[in-house]
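Enquirer: I would like the atomic coordinates for the input below:
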Amino acid sequence: MTATAVHLQAAEPRSRFGDLVAAEWIKLRSLRSTWIGYGVTALVVIGFNVGTAYDTYKYWSEQNAGHRADFVRAGIPLDEAFTVNAATVMMLALGALGAMAIVGEYATGTIRTTFAAVPARRSVMAAKAVVVTAVTAVFGAFVAGVSFAATQAILDQRGAGVSLGDPGALRVVVASALLAPLCALVGLALGTVIRQTAGTMIASVLVLLVLPMVLTDGRHWSAVASHDTLYQAWRRLVAVDYHALHYPWTIGGAWTVYAVWAVAAAAITVVGVHRRDQ
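Expert: This is a model prediction of the structure:
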């Protein structure tokens, strides 16, 4: 290597982290299928929530006075602000969208080009995690906010709606909104490790939904393991009238589960590509 070549190589600037984030954002926004996925998911999730609230509105007159009074007292308006069906759909969809942010690059081989241009793999994956988290956090906030506003507006026509300032309402919205970036990060982490589309999608479903449903509260070890899953943490956070059958746990514990999953998924994403062949 000549002195001139050495000088040029030494003078070549390193990629700044902001540049990597910008590059990952360009990758994400340039895929039309990604935005179609987000759009369809938003419509389905909001549709589930609004449909449930409208069903209550439609058949409200068939309930007796006692049931109507218990409706608000039991926190059912907040149950309808973000339903279990809506959360299930969002978890499945966001896990898949998060996984495709990396699995798609492995499938097309563009990940080799990325790492050839920027050998600092950890920085690349950290930038990808930042972009995925930011986009899905905005998505989650939008979906949860619209769902709450729309469902309570419908219920309010029957005098059963609640406001964001009512006890537990803000927690329901925030917990449901954060479920989106958390599931996307889990999908991204699984995709980083597995690197195959089918395997990653299956693993995402198993980790996010199947495992929490298999574990029960009947035994202590099973209850503790169940409480450590994202799905059950969300259920605890959105439960207004909470009554544990066997092994109760706290709201603070559920928020801790959220934080641990976020940190663990981000760490696996960043470390998972180090010293591995493409």
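
Enquirer: For the rest of this, base every contact and every neighbour count on C-alpha atoms.
Expert: Will do.

Enquirer: Helices along the stretch 1-150 of the chain, start to end?
Expert: Secondary structure of the stretch 1-150 of the chain by DSSP state H, counting those that start in this stretch: the helices cover 3-11, 17-29, 32-58, 65-73, 76-81, 84-108, 110-117, 121-156.

Enquirer: With mean neighbour count and distance to Trp234 added, can I get those in JSON lines?
Expert: Shown next, in JSON lines, are the helices of the stretch 1-150 of the chain (neighbours: other CA atoms under 10 Å; distance: least, CA to CA, whole Å):
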{"stretch": "helix 3-11", "mean neighbour count": "10", "distance to Trp234": "50"}
{"stretch": "helix 17-29", "mean neighbour count": "15", "distance to Trp234": "27"}
{"stretch": "helix 32-58", "mean neighbour count": "17", "distance to Trp234": "16"}
{"stretch": "helix 65-73", "mean neighbour count": "12", "distance to Trp234": "21"}
{"stretch": "helix 76-81", "mean neighbour count": "23", "distance to Trp234": "12"}
{"stretch": "helix 84-108", "mean neighbour count": "21", "distance to Trp234": "9"}
{"stretch": "helix 110-117", "mean neighbour count": "13", "distance to Trp234": "34"}
{"stretch": "helix 121-156", "mean neighbour count": "21", "distance to Trp234": "13"}
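
Enquirer: Could you point out which of those sits nearest Ser226?
Expert: Nearest to Ser226, of all the helices of the stretch 1-150 of the chain, is helix 84-108, at 16.1 Å by CA to CA.

Enquirer: Show me what the closest one is packed against.
Expert: Under the contact criterion of 3 or more CA pairs under 8 Å, 6 or more residues apart in numbering; DSSP states H and E, helix 84-108 touches helix 32-58, helix 121-156, helix 169-194, helix 197-205.

Enquirer: okay, the ones you listed in a markdown table with distance to Ala264 next?
Expert: A markdown table is the format used below for the helices and strands packed on helix 84-108 (distance: least, CA to CA, whole Å):
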| stretch | distance to Ala264 |
| --- | --- |
| helix 32-58 | 24 |
| helix 121-156 | 12 |
| helix 169-194 | 9 |
| helix 197-205 | 15 |
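
Enquirer: Second chain to compare with the first, below:
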Amino acid sequence: MTTALAPHTAEPRARFLDLAAAEWLKLWSLRSTGWSLLVAALAVLAFNAGKAWDNVRYWPDEAGYAEKFIAEGIPLMHAFTTDAGTVMMLATGAFGALAVTGEYSSGLIRTTFAAVPARRSVMTAKVCVVAAVVTVFGVIVAVASFASTQAILSTKGAGVSLDHPGAVRVIVASALLAPVAALVGAALGTLIRHGAGAVVANVVLLLLLPVVLDDGRHWSAVLAHTMPYEAWLRLVDIPYGGPGIVHPWSAGGAWTVYVVWALAAAAVAVTAVHRRDQ
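Expert: Got it, this is the predicted structure:
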């Protein structure tokens, strides 16, 4: 008597939405996720609001100073200061790096790849989730910073509204700085696979390297203009192009730097995980 074997049915491939949902759950299952974003948001808001408050506190008793203040573009400079931009890049870059390295340090990545052998699909889902979360974070922080700083400056008649020339560009450029830094962090996390190492590499690449490069020599200026931090400075510097700028460049070039870095970082994160062992 022969026993008929049941036909083998292959398991269906995981749908991308299922992978994205799994990455979403893994990300928010950590208490540190919400707290780290909250602390980063408060730090950025504190730097921006503090700068605006300093101006109000030491406001000169001079006729027509508020009009001069607005004409020189200072309200938009205070809407998102360089200190706040640095904190934004530090926080979101570390967030992106740890979102990847956390699975390697805990060993969860082995379980993930055992359940879903399609590594590139898993990493694509992770990158999309991280980018979406940090983009929303960036938008909220940038809008809140603009609203709070202009409300403070308005007490002296020096605040500007959203329809002021260049205001929207400052908000959008500052908001998108967050996902760009997070994606670079995720790419470095995929390559290094160690939390502290990835965070340090992120700081060196995104913040220290632009400091070494300057605008004095043409080759150095060109290299500096390829960095996300310099691109952000170009986009938020509304009265850009005045005297003292040795090698000026366009806002379109700065937006291009944003796009290239984001796409390149996402590509590195997805391809690197496919070509290396667990």
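
Enquirer: hang on, the earlier thing: Thr197 of structure 1: which of the helices of the stretch 1-150 of structure 1 is closest?
Expert: Ranking these by proximity to Thr197 of structure 1 (CA to CA) places helix 84-108 first, at 6.0 Å.

Enquirer: Average offset of the closest one relative to structure 2?
Expert: By mean CA distance after the TM-score superposition for structure 1, the fitted helix 84-108 of structure 1 averages 0.5 Å away from its aligned residues in structure 2.

Enquirer: neighbouring contacts of that helix?
Expert: With CA atoms under 8 Å, 6 or more residues apart in numbering as the test, helix 84-108 of structure 1 has contacts from 28, 34, 37, 41, 44-46, 48-49, 111, 128, 132, 136, 176, 179-181, 183-192, 195-197, 200-201, 204-205, 208-209.

Enquirer: swap in stretch 240-253 of structure 1?
Expert: Counting by CA under 8 Å, 6+ apart, 74-75, 78, 168, 217-218, 220, 223, 227, 236-237 sit against stretch 240-253 of structure 1.

Enquirer: And Val124 of structure 1, what's its match in structure 2?
Expert: Matched to structure 2 by TM-score structural alignment, Val124 of structure 1 sits across from Val122.

Enquirer: element containing the residue nearest to Thr124 of structure 2 when sequence neighbours are not counted, please.
Expert: Distance criterion CA to CA, 6 or more residues apart in numbering; nearest residue to Thr124 of structure 2, sequence neighbours excluded, is Val270 at 5.9 Å. For Val270 of structure 2, the host element (DSSP states H and E) is helix 251-275.

Enquirer: what's the average distance of that helix to structure 1?
Expert: Here helix 251-275 of structure 2, set against structure 1 after superposition, deviates by a mean of 0.6 Å using mean CA distance after the TM-score superposition for structure 1.

Enquirer: Quick check: buried residues in that helix?
Expert: 251, 254-255, 257-258, 261-262, 265-274 (16 or more other CA atoms under 10 Å).

Enquirer: who's in contact with the residue nearest the centre of structure 1?
Expert: When CA atoms, centre = their mean is applied to structure 1, the residue found nearest the centroid is Ala180 (2.2 Å). With contact set as CA under 8 Å, 6+ apart, Ala180 of structure 1 has these partners: 90-91, 94, 136-137, 139-140.

Enquirer: any idea how far Leu178 of structure 1 is from Ala262 of structure 1?
Expert: According to CA to CA, to the nearest Å, Ala262 of structure 1 and Leu178 of structure 1 sit 10 Å apart.

Enquirer: so Gly272 of structure 1 touches Gly191, yeah?
Expert: No. Counting by CA atoms under 8 Å, Gly272 of structure 1 does not reach Gly191; the two are 9.6 Å apart.

Enquirer: how many other residues sit next to the residue nearest to Ala269 of structure 2 when sequence neighbours are not counted?
Expert: In space, Ala269 of structure 2 comes closest to Ala187 once its chain neighbours are excluded; the distance is 4.3 Å by CA to CA, 6+ apart. Residue crowding around Ala187 of structure 2 was assessed by other CA atoms under 10 Å; the count is 30.

Enquirer: Trace Ala187 of structure 2 over to structure 1, please.
Expert: Aligned partner of Ala187 of structure 2 by TM-score structural alignment: Ala189.

Enquirer: Can you give me the separation between its match and Thr269 of structure 1?
Expert: Ala189 of structure 1 is 5 Å from Thr269 of structure 1, by CA to CA.

Enquirer: quick one, what contacts Arg122 of structure 1?
Expert: Arg122 of structure 1 touches 270-271, 273-274, counting by CA under 8 Å, 6+ apart.

Enquirer: Now do it against His274 of structure 1, distance only.
Expert: Distance from Arg122 of structure 1 to His274 of structure 1, by CA to CA: 7 Å.

Enquirer: how far out from the middle of the chain is stretch 225-235 of structure 2?
Expert: Distance of stretch 225-235 of structure 2 from the chain centroid (CA atoms, centre = their mean, to the nearest Å) equals 13 Å.
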